[in-house]
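1. Here is a sequence together with a model predicted from it:
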Amino acid sequence: MRRWLLAAAAALVAGCSSAPPVEQAAPIGLQEPIGAAAAPIETPAVTPRAYAAVVIDGRSGRVLHEANGSSLRYPASLTKMMTLYLLFEELDAGRLSRGSSLAVSEEAASRPSARLGLKAGSRITADTAARALAVRSANDVAVVVAEELAGSEEAFARRMTQKARALGMSRTTFVNASGLPDPRQVTTARDMAVLGRALSDDFPSWYTYFATRSLTHNGRTWTNTNRLLAQLDGVDGIKTGYIRASGYNLVASVRRGGKHVIAVVIGGRSGAARNARMTELVETYLPKASRRGRFGF
């Protein structure tokens, strides 16, 4: 009997020792759903430098104009709109403040231009990061933000895509935080219009970063890449983008006469041609947008 009891006790101990260890929970903000690091992202077929455009009513979301609006395109630095959306979420929730210090890693410092020229081991504030993304479109800063919020750029890109789906951006996939060339990173003009409207509606106080005309850092000054801020009446943001495969991209927000439109041009042949087309679209379709009522709605 004693021998049987000893054997049973040994079996029980063995069974307990084979149980898997309890895993530590990830910090808040770094948790990802099961399968987040899923199968490799496929490379879709995208026509390089192909034109697409959308204009939507900023109040109702109604589409006023569309040309190839749902066709896949490369976002280039329009990507940083989503990087800023996730940064604004942290600022709005109080998890970061404008003065929060963000570390610059070797990985971030290695990114090519456009950049601030940050040195590995240095630090910048969240305020400088937001202005650098909106004004300079700084690739090194995009990685700084990604690593601060998600631990790595890869993990952050997954969060970007998850947020895109939550906002209704059904055809957008992000694999980096900057928009540097990667054939797997795609979007549509419609999706970018959705994101532009979400930034304006969800973060009205933080959205003003997109209207910043210039940025000075370490003795250097850069002018906002969105030249329409100074050239087209009513423009209050938001973002330009360019890589060779995308052509010249622009998402613009225009408020005038109680009306508001979000317009997207992708695949411009030059910055000047893109801006001219954007101006034409705004002047044509802003009059067709709904007007804000007497009481603000």
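-> Perfect, I can see it now. Numbering: from 1, shown residues only.

2. drop to CA atoms for contacts and neighbour counts, all remaining ones
-> Fine.

3. just the strands in the stretch 151-297 of the chain please.
-> Ranges of strands in the stretch 151-297 of the chain, per DSSP state E, counting those that start in this stretch, are 214-217, 220-223, 235-243, 247-256, 259-268.

4. tilt between the last one and strand 235-243?
-> Just to be clear, that refers to strand 259-268. 10 degrees (axes from the mean of the first three to the mean of the last three C-alpha atoms, to 10 degrees).

5. And strand 259-268, how far out from the chain middle?
-> 17 Å (C-alpha atoms, centre = their mean, to the nearest Å).

6. Quick one: work out the angle between it and strand 247-256.
-> 170 degrees.

7. counting contacts, what elements does strand 259-268 pack onto?
-> strand 52-57, helix 189-202, strand 247-256, helix 271-285 (3 or more C-alpha pairs under 8 Å, 6 or more residues apart in numbering; DSSP states H and E).

8. list the buried ones in the first one?
-> Pointing back at strand 52-57 there. 52-57 (16 or more other C-alpha atoms under 10 Å).

9. contacting residues around residue 180?
-> 76-77, 139, 243 (C-alpha atoms under 8 Å, 6 or more residues apart in numbering).

10. Tell me which of the strands of the stretch 151-297 of the chain approaches residue 125 most closely.
-> strand 214-217 (11.4 Å; C-alpha to C-alpha).

11. A further structure is provided below for comparison with the first:
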Amino acid sequence: MPMRRLPSPFRILVFFLLCCLLCAVAAQAGPINAKSAILMDVTTGRILYEQRADMKIPPASLTKVISMYVAMNAISARKTDYNKVVKVSANAARTGGSRFGLRAGDKLTLDKLFYGMAVASGNDASVAVAEHVAGSSAAFVTRMNALARRLGMKNTRFVNVHGLPAKGQVTTARDMLKMARAYQAHYPIARRYHLARSVTHNGHREPNHNPLVGSYQGLDGLKTGWVTAAGYNIIATARRNGHKLIAVILGAPNTGVRAAEARRLLNAGFAAVSKKKSSAIAELGVSQKQAAQLKKSAVPAQKKVKKSKAPARKSAAADKRQSTRKKSKH
């Protein structure tokens, strides 16, 4: 019968340290006042916190993020361009809910419409973009769902391009995290749209609906949303001290709580990956070299690490040296 390979002390250390990070965030953040939440350190690919992260909830205007993602894919494929002038249809102009103030016959660049979606959360701008890119909202929604499947958003289904209430349109905090992570990685240009303080069209100035813009240190996105069935949603992304975090909160009771909880979750995350991590390493007596190896080993789960015989020989030699040191001490 073959002997089972015992986990190496280093692997046990990695597991223990990750548990420390999870506990640190949970202890500092506590329960989030919302239906669902999740937090990831994108730098390492580690989930730092989750609360009912797979609960199905309407995405509301977070839908506009994947709509912009699909449109940017079309630009990347050279099917259109940021400076392409779009003529607004009557259908787009009469779209209700939050609006950018478009009128039938208006002519705007795709670039300006992106600001209308990201800053003003314009449902009318979303329809105008969808019709330009795919010919109709229905055809555009097909692309949205296809992209969602490619991103592994298993519990998400889109019915429209803007997020207005629609039967069967649902997502989860975990799926929104996957979407936001891929979107920002593929299109760094998106940052300029989501961080704009305001946008003006037809003489009307609309401030950014995201209250964290301009007020949270290191913020680099992303979007808020609300419908009655969901509550108040937000995807908040920020970067500090070499770490990028993505927080998703779905179903907060009001705008104030939504913003406060997003700040609290991000703050807890940054504390965990900096102070808490350093403290945990120090308390465990890990050397600087081992800490560097630990950081290097913390890769996203989806990335495959190529097998190499050299590290195994090195590890065996290290174990032998460690054993020799132990004998000399006793």
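-> Here it is on my side, so go on. In this text the structure is predicted, and so the values were computed from the model without any measurement.

12. quick one on the thing from earlier: dump the buried residues of strand 52-57 of the first structure into a markdown table; add distance to residue 287 of the first structure as well.
-> Formatted as a markdown table, these follow (distance: C-alpha to C-alpha, whole Å):
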| residue | distance to residue 287 of the first structure |
| --- | --- |
| 52 | 21 |
| 53 | 18 |
| 54 | 15 |
| 55 | 12 |
| 56 | 12 |
| 57 | 10 |
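
13. Of the residues you listed, which is the nearest to residue 188 of the first structure?
-> residue 52 (8.0 Å).

14. aligned partner of the closest one in the second structure?
-> Superposed on the second structure with TM-score structural alignment, residue 52 of the first structure falls opposite residue 36.

15. residues in contact with its match?
-> Applying C-alpha under 8 Å, 6+ apart, the residues contacting residue 36 of the second structure are 50-55, 172-173, 249-251.

16. and what of residue 299 of the second structure?
-> Going by C-alpha under 8 Å, 6+ apart, the list of residues near residue 299 of the second structure reads 44-45.

17. Check residue 191 of the first structure too.
-> 70, 168-172 are the contacts of residue 191 of the first structure under C-alpha under 8 Å, 6+ apart.

18. surely residue 81 of the second structure meets residue 114?
-> No - taking contacts as C-alpha atoms under 8 Å, residue 81 of the second structure lies outside contact range of residue 114: 11.9 Å.

19. So those two - more neighbours on which side?
-> With neighbours defined as other C-alpha atoms under 10 Å, residue 81 of the second structure and residue 114 compare such that residue 114 has more, 27 against 16.

20. Starting from residue 17 of the second structure, give me the distance back to that one.
-> Separation of residue 114 of the second structure from residue 17 of the second structure (C-alpha to C-alpha, to the nearest Å) stands at 41 Å.

21. what does residue 142 of the second structure give?
-> The value you get for residue 142 of the second structure to residue 17 of the second structure, if C-alpha to C-alpha is used, is 42 Å.

22. Give me the distance between the aligned residue in the first structure for residue 257 of the second structure and residue 279 of the first structure.
-> Under the alignment (TM-score structural alignment), residue 257 of the second structure maps onto residue 273 of the first structure. Using C-alpha to C-alpha, we find residue 273 of the first structure at a distance of 10 Å from residue 279 of the first structure.

23. Among those two, which residue is more densely surrounded?
-> residue 279 (17 against 13).

24. contacting residues around that one?
-> If you count contacts by C-alpha under 8 Å, 6+ apart, then residue 279 of the first structure has residue 232 around it.

25. picking that back up, with distance to residue 112 of the first structure added, can I get the helices and strands packed on strand 259-268 of the first structure in CSV?
-> Output for those, formatted as CSV (distance: least, C-alpha to C-alpha, whole Å):
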stretch, distance to residue 112 of the first structure
strand 52-57, 27
helix 189-202, 24
strand 247-256, 18
helix 271-285, 21
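
26. deepest of these, which one?
-> Of all these, strand 52-57 has the most neighbours on average by mean count of other C-alpha atoms under 10 Å, namely a mean of 26.

27. number of nearby residues for the closest residue to residue 72 of the first structure other than its chain neighbours?
-> Nearest in space to residue 72 of the first structure, with sequence neighbours left out and distances taken as C-alpha to C-alpha, 6 or more residues apart in numbering, is residue 188 at 5.1 Å. Residues near residue 188 of the first structure, counting by other C-alpha under 10 Å, number 25.

28. Residue in the second structure paired with residue 188 of the first structure?
-> Residue 188 of the first structure maps onto residue 172 in the second structure, by TM-score structural alignment.

29. Tell me where the stretch 51-200 of the second structure has helices.
-> Counting by DSSP state H, counting those that start in this stretch, the segments of the stretch 51-200 of the second structure that form helices are 63-76, 90-93, 110-118, 123-134, 137-150, 173-186, 190-194.

30. could those helices go into a markdown table alongside distance to residue 28 of the second structure?
-> Output for those, formatted as a markdown table (distance: least, C-alpha to C-alpha, whole Å):
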| stretch | distance to residue 28 of the second structure |
| --- | --- |
| helix 63-76 | 29 |
| helix 90-93 | 45 |
| helix 110-118 | 31 |
| helix 123-134 | 37 |
| helix 137-150 | 32 |
| helix 173-186 | 20 |
| helix 190-194 | 28 |
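
31. Fine, thanks again, bye for now.
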